[in-house]
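>>> Sequence and predicted model, in that order:
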Amino acid sequence: MTLTYDLYWSFRSPYSYMIMHRLRLLERDYDVRCNVRPVYPLAVRTPEFFDTRDPLWFSYFMADIHREAQFLGLPFRWPRPDPVYMDMATRTYPKEQPHIHRLTQMGALAAEQGKGLEFLDEVSKTIWSGTVDNWHEGDHIAQATARAGLDPATFAATVDGESSRLNAVIEASQVAQRAAGHYGVPMIAFNNEPFFGQDRFDQFKWRLEQQGLARR
């Protein structure tokens, strides 16, 4: 029997990038299927979240993401540009964002077309690996789309034509995420149990094994 789980995931989350290679290998090697549900990052959903953080939260976060990438053997650099625009003069996140809404809508559409994991992996590598400057320009995202097995021109046109519908899909996923037990990303929900954080992958796989995870 194929086991299934929900993945709540954000293009602005370095930890979301860091879990992707393990999820793709999991699905390649085992009879398990991911229901990809991209969501908007906290900076877009609830930007006030960051107003109440102790300064140590940010300094630890920045140290940890680089250390974790090194530990996992992943290339990593903070994106240029950041997928979420911040007004540095006011240190606020404007509602009008140039990148994150379209990226997330693209992720939702890729999931509908059966290429969710592939798309999230290829695009997050483009944004977070440090191999590309100005990832939002030229054909970087189009190339990632093609590597995910989708036709870039047709795919982009569909996103443009269905952005309102895709936004509703994303908002529904955000509601489902909280109902599943957490608000952060990456978050896996399996059998009514949430696993928050890329560092819970091993526990998630352990739980799958308890439920009969089988090799392909």
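Everything's here; your move.
>>> all contacts plus neighbour counts: C-alpha atoms, from now on.
Will do.
>>> all strands for the chain, in order.
3-9, 32-38, 187-190, 193-196 (DSSP state E).
>>> a markdown table for these, including distance to Arg53 and mean neighbour count?
Shown next, in a markdown table, are these (distance: least, C-alpha to C-alpha, whole Å; neighbours: other C-alpha atoms under 10 Å):
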| stretch | distance to Arg53 | mean neighbour count |
| --- | --- | --- |
| strand 3-9 | 22 | 22 |
| strand 32-38 | 24 | 22 |
| strand 187-190 | 21 | 23 |
| strand 193-196 | 19 | 18 |
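>>> and of those, who's closest to Glu112?
strand 32-38 (8.6 Å; C-alpha to C-alpha).
>>> got another, please set it beside the one above:
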Amino acid sequence: MTLAYDLYWSFRSPYSYLVTQRLVALEAEYDVRCAVRVVYPIAVRQADFFAHVDPLWFGYLLRDVARSGAYLGIPVRWPVPDPVVMDFATRTYPAEQPYIYRLSQLGQLAAERGRGLAFLDAVSRLLWDGSVDGWHAGDHLARAVGSAGLDLAEMDSVVAAERDRLDAAIIANQAAQRVGGHYGVPLMVFEGEPFFGQDRFDQLQWRMRQKGLARR
């Protein structure tokens, strides 16, 4: 029996990136199906969110992301440019965002085409592994999308034509995410049970084994 779970995931989340390669490996080895449900980052959903967090929050985040990447053996560096443009003086986020809506809507479209996890894996590596400065320039993104079996130019044309529909689908994902039991990412929901954070992957797999996880 194929096991299935929902994955709530954001392009601005380093922890989403850090769990993705393990989810890809899980699906390659076991009879598991991932339903990708892209969501917008909290900075887009609530533009003043980071203006009100304790100053220690961001420093710890950076330290923990670097440590988690080293522990997992996964290279990680904050993307250049940041997928979400930030006003550093106020620690808020302007409404005009040149990157995150396109990335998120492309991810939603890839999920609808059954290539969601492959798309997240390829594009998050481009953004987060530190190998490229200016991921948005040249043919970097097109090559990453191509490695997931998709065509960026064709997808961009669909996004331009169906932007409102894709945006509505992402907003619906965000509502379903809360029903699933959490507001953060990455969130894996398996048989109604939420597993929040990249450090819950082992518990997710443990629960799946209890439910009959089988090798392909």
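Right, received. Where do you want to start? Treat the numbers as computed from the prediction; the structure is a model and nothing was measured.
>>> Distance check, the residue of the first structure most remote from its centre against Glu171 of the first structure.
Within the first structure, the residue lying farthest from the chain centre (C-alpha atoms, centre = their mean) is Ala89, at 27.8 Å. The gap separating Ala89 of the first structure from Glu171 of the first structure is 29 Å, by C-alpha to C-alpha, to the nearest Å.
>>> so how far is Gly114 of the second structure from the equivalent of the residue farthest from the centre of the first structure over in the second structure?
Alignment note: Ala89 of the first structure maps to Ala89 in the second structure; criterion TM-score structural alignment. Ala89 of the second structure sits 41 Å away from Gly114 of the second structure, taking C-alpha to C-alpha as the criterion.
>>> Arg91 of the first structure - how many residues pack around it?
9 (other C-alpha atoms under 10 Å).
>>> and if you look at Pro55 of the first structure?
Neighbour tally, Pro55 of the first structure, other C-alpha under 10 Å: 10.
>>> That one matches what in the second structure?
Pro55 of the first structure maps onto Pro55 in the second structure when the alignment is built from TM-score structural alignment.
>>> quick one: the helices in the second structure?
For the second structure, applying DSSP state H gives helices covering 14-29, 42-45, 56-72, 100-112, 116-128, 140-147, 152-161, 163-180, 201-210.
>>> so of these, which one's packed in deepest?
helix 116-128 (a mean of 24; mean count of other C-alpha atoms under 10 Å).
>>> Return the distance of that helix from the chain's centre.
8 Å (C-alpha atoms, centre = their mean, to the nearest Å).
>>> what about that helix, how far off from the first structure?
Its aligned residues in the first structure lie a mean 0.3 Å from helix 116-128 of the second structure after superposition (mean C-alpha distance after the TM-score superposition for the first structure).
>>> angle of that helix against helix 14-29?
140 degrees (axes from the mean of the first three to the mean of the last three C-alpha atoms, to 10 degrees).
>>> and the angle from helix 116-128 of the second structure to strand 3-9?
Going by the same axes, to 10 degrees, helix 116-128 of the second structure makes 30 degrees with strand 3-9.
>>> any residues touching helix 116-128 of the second structure, and which ones?
11, 14, 17, 20-21, 24, 34-36, 75-80, 107-111, 132, 135, 140-141, 144-145, 147-148 (C-alpha atoms under 8 Å, 6 or more residues apart in numbering).
>>> please redo it, this time with the cut-off set to 6 Å
Residues outside helix 116-128 of the second structure that contact it (C-alpha atoms under 6 Å, 6 or more residues apart in numbering): 17, 20, 36, 76-79, 110, 144, 148.
>>> tell me the contacts of Val169 of the first structure?
Per C-alpha under 6 Å, 6+ apart, neighbours of Val169 of the first structure: none.
>>> do that again at 8 Å, thanks
Taking C-alpha under 8 Å, 6+ apart as the definition, contacts of Val169 of the first structure comprise Ala108.
>>> again, but for His182 of the second structure
194, 196.
>>> now swap in the one 10 residues further on and tell me
Taking C-alpha under 8 Å, 6+ apart as the definition of contact, the neighbours of Gly192 of the second structure are Gly180.
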